[in-house]
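A.B. asks: Below: sequence and its predicted model.
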Amino acid sequence: MSISAFKVFRCSPSFWRRHLSTSAAQRSREYDGTIRNLRIDKNTKVIYQGFTGKAATANARDTIAYGTNIVGGVSPGKGGCTHLDLPVFHTVDEAMRFATPHVSAVFVPAQFAAKAIIESIEAEVPLVVSVAEHIPVHDMLRVHEILRTQSKTRLVGPNCPGIIAPEQCRVGIMPYKQYKKGNIGIVSKSGTLSYEAVGSTTSVGLGQSIVLGMGGDLLPGTTLADGLKLFFEDEETKGIIVIGEIGGTAELKAADLIREYRKSTHHPKPIVAMVAGRTAPHGRIMGHAGAVLTSRDVPAEIKAKALGDAGAIIVPHPGIMGETMKKLLES
């Protein structure tokens, strides 16, 4: 690694002293504890990293109009001024001290995104949402190395639409007008298919409690299984939708978790699932880096069977998810 690249990822000595003394298993459990940070609502305070940039500015305008509690943003070298009538801070640490945000929305180019994520981890922001795609895999390996050394910060993304509690808090790029506050939790690898599931559940009057886009990155900060853990415990969530696709093993881990959950409770929440990519050709990336079927990957139909065997109701496309879920809840 070059000296300049090393500087991008260098964390303070005090950070490493705090977090490198525990075992790998314990560190994994500690990071799992941050799943609770995904519970966003109308009281959630959000900042932007890259606040004065074109993409963040446009997104922030829409998100403020939506009613999300934006409390400022970070743009190095521009601290002390205002943008969109909100304070701009030099660093995330400064923003944490003066604005106490619960979430940082990372709106910086992919080549700088890992540095921005790590800055938020060091500042102990409870939730970081990164929407950028094409973050180098080596960068994300380092981010994960750091994530697993701490128990304060949860990452959603990268390469994802973000997370939303409809009519309360939006952090991301999802087309929010079709989202309605309700009782269905949705976790999805695919952003586009999650939008269709939202439309389907809105059209039948169910709405959504939280919609979580884990994204299609090879190394996501939050997985399908993490989303399920959130929804299993969330009192506002009465039904769960899981959308997987080709690439990786997230769906198989989700199936194992669903099986254990259904064994552990007398009244499990209904779960509707689908896995996209049944006709995808081998070796061709379908939209983003994680959606690729190779000879080492489990085909979509096998993933769908695993979810079905675990107790999820499998549907062929998201357009009927709302109708299917409504029938399950009524029965």
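C.D. replies: It's in.

A.B. asks: rest of the way, CA atoms for contacts and neighbours
C.D. replies: Noted.

A.B. asks: what sits against the residue most central in space within the chain?
C.D. replies: The centroid of the chain falls nearest to V156 when counting by C-alpha atoms, centre = their mean (3.1 Å). Counting by C-alpha atoms under 8 Å, 6 or more residues apart in numbering, V156 touches 127-130, 162-163, 213-214, 220-222.

A.B. asks: what about it, distance to A165?
C.D. replies: 14 Å (C-alpha to C-alpha, to the nearest Å).

A.B. asks: same deal with E133?
C.D. replies: For E133, the distance to A165 - C-alpha to C-alpha - is 23 Å.

A.B. asks: In terms of neighbours, single out the busier of those two.
C.D. replies: A165 (24 against 19; other C-alpha atoms under 10 Å).

A.B. asks: Grab the nearest non-local neighbour of that one.
C.D. replies: Computed as C-alpha to C-alpha, 6 or more residues apart in numbering, the closest residue to A165 that is not its neighbour in sequence is I210, at 4.6 Å.

A.B. asks: residues in contact with that neighbour?
C.D. replies: Counted by C-alpha under 8 Å, 6+ apart, I210 has contacts 39, 163-166, 184-186.

A.B. asks: now, among those, which is nearest to H144?
C.D. replies: I163 (19.6 Å; C-alpha to C-alpha).

A.B. asks: Shouldn't the closest one be within a strand?
C.D. replies: Yes - when classified by DSSP: H, G, I helix; E, B strand; the rest coil, I163 is found to be part of a strand.

A.B. asks: so it touches V211, yeah?
C.D. replies: Yes - the criterion here is C-alpha atoms under 8 Å, and I163 meets it with V211 at 5.7 Å.

A.B. asks: structure B:
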Amino acid sequence: MIYRKTHRVLVQGITGKQGTFWSEKMMACGTRIVAGVNPKRAGQTHIGVPVFASAQQAMEREPFDIAVMFIPPAMAKDAARDAIEAGARMIVILTEHIPAFDVMAIHEAANEHGARIVGPNTAGLVTPGEGFVGIMPGHNTNIFQPGDVGVISRSGSLGTLVCLNLTRAGIGQSAFLGIGGDPMIGTTTRDALEALDRDPRTRAIVMVGEIGGSMEEQAAAYAATMQRPVVAFIAGRSSPPGKKMGHAGAIVTGNAGSYASKRAALEAAGVTVVDTPSEIPTVLRRRMAAEVAAAE
């Protein structure tokens, strides 16, 4: 699920305002966008990219690995199924507020065809120095710089803040994985953690979590087996129980998904949990230095 410059990208909804803007930014920093989809403009070329009536038609002419969706909620299910059935290996679903039954249908299709879903309601993927897919400011070198720290976040804005703080501290990133904020996402925090743990370019990992659900607790179980240092920030420490805060998945019922539960699980697994994002660079440097010392 880590974006690489060798990946070929399809943009569904490329001719819209957001599709156009972000496609231009993606291409400017190296992303290989090979085709777009808009049934009403099939056969045309838009911002230098051929446009097709469907993902399946695009795959026949311009084979792609990743599809990214700039598609309204009511049309998201059909667009995702089109890309999945065309043979996309990964679908980056930026759309939020997709009806729950449609999301379930998307996941069912992805499981059937062996496709990876990132999202819904994701900000996308960034690999500094190679490109990005989605709506993260991967083109902004003040925020993203190549390095060896992987970053995982449900939130695009919090993920951006963390990467900005890292870059300002002189710490580059190996990859940013935005997993999405909806309750039914296709890639979990643990999935992303495992992917970065397998990545030879990643030396340490920053995990940006939120209250609600059990993804951080599940990720903690895997973090306990890791050699790479992990630093985490959990948003929502002051949120009242039973009240939905921010993302659709950020709701706490009793002790399940609470800040205390997540922090306790992560710390028991050897993860350093900070109180504020600004602490991450200092704590990360300390953990990485300790790792080097232990190896000597």
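C.D. replies: Nice, I can see it. Predicted model, so just to flag it, every value in this text is computed and none were measured.

A.B. asks: where does the TM-score land?
C.D. replies: Here the superposed chains carry a TM-score of 0.93, computed using TM-score structural alignment, normalised by the length of structure 2; 287 aligned residues with a C-alpha RMSD of 1.4 Å.

A.B. asks: Turn the contacts of I210 of structure 1 into a markdown table, columns for distance to D62 of structure 1.
C.D. replies: Shown next, in a markdown table, are these (distance: C-alpha to C-alpha, whole Å):
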| residue | distance to D62 of structure 1 |
| --- | --- |
| R39 | 21 |
| I163 | 15 |
| I164 | 13 |
| A165 | 15 |
| P166 | 14 |
| I184 | 24 |
| G185 | 23 |
| I186 | 22 |
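
A.B. asks: Which residue in structure 1 aligns with H113 of structure 2?
C.D. replies: By TM-score structural alignment, H113 of structure 2 lines up with Q150 in structure 1.

A.B. asks: Give me the neighbour count for R168 of structure 2.
C.D. replies: 15.

A.B. asks: Now whatever residue of structure 1 lines up with it: closest residue in space, sequence neighbours ignored.
C.D. replies: Matched to structure 1 by TM-score structural alignment, R168 of structure 2 sits across from S203. Nearest residue to S203 of structure 1, sequence neighbours excluded (C-alpha to C-alpha, 6+ apart): G322, at 7.3 Å.

A.B. asks: Next: G129 of structure 2.
C.D. replies: P146 (5.7 Å).

A.B. asks: Translate that neighbour into the numbering of structure 1.
C.D. replies: Match for P146 of structure 2 (TM-score structural alignment): K181.

A.B. asks: Check M288 of structure 2 too.
C.D. replies: So, by TM-score structural alignment, M288 of structure 2 is matched to L329.

A.B. asks: The host helix or strand of that match against structure 2, how far on average?
C.D. replies: Using DSSP states H and E, L329 of structure 1 sits within helix 321-330. On superposition with structure 2, the mean distance recorded for helix 321-330 of structure 1 (mean C-alpha distance after the TM-score superposition for structure 1) is 1.6 Å.

A.B. asks: Buried ones in that helix, by neighbour count?
C.D. replies: Residues 321-326 are the ones in helix 321-330 of structure 1 that count as buried (16 or more other C-alpha atoms under 10 Å).

A.B. asks: With stretch 277-285 of structure 1 instead?
C.D. replies: Neighbour-count burial for stretch 277-285 of structure 1 [16+ other C-alpha under 10 Å]: 277, 280, 285.

A.B. asks: for stretch 250-264 of structure 2, same thing?
C.D. replies: Across stretch 250-264 of structure 2, burial judged by 16+ other C-alpha under 10 Å covers 250-252, 256-259, 262-263.

A.B. asks: now swap in stretch 88-102 of structure 2 and tell me
C.D. replies: 88-96, 98, 102.

A.B. asks: Next: stretch 149-157 of structure 2.
C.D. replies: In stretch 149-157 of structure 2, counting by 16+ other C-alpha under 10 Å, buried: 149-156.

A.B. asks: that older thread, secondary structure element holding the residue nearest to A165 of structure 1?
C.D. replies: I210 of structure 1 belongs to strand 208-213, assigned by DSSP H and E.

A.B. asks: and if you look at W22 of structure 2?
C.D. replies: Using DSSP H and E, W22 of structure 2 falls in helix 17-28.

A.B. asks: roughly how far apart are the residue mapped onto L84 of structure 1 from structure 2 and E60 of structure 2?
C.D. replies: Using TM-score structural alignment as the criterion, L84 of structure 1 maps onto I47 of structure 2. Using C-alpha to C-alpha, we find I47 of structure 2 at a distance of 21 Å from E60 of structure 2.
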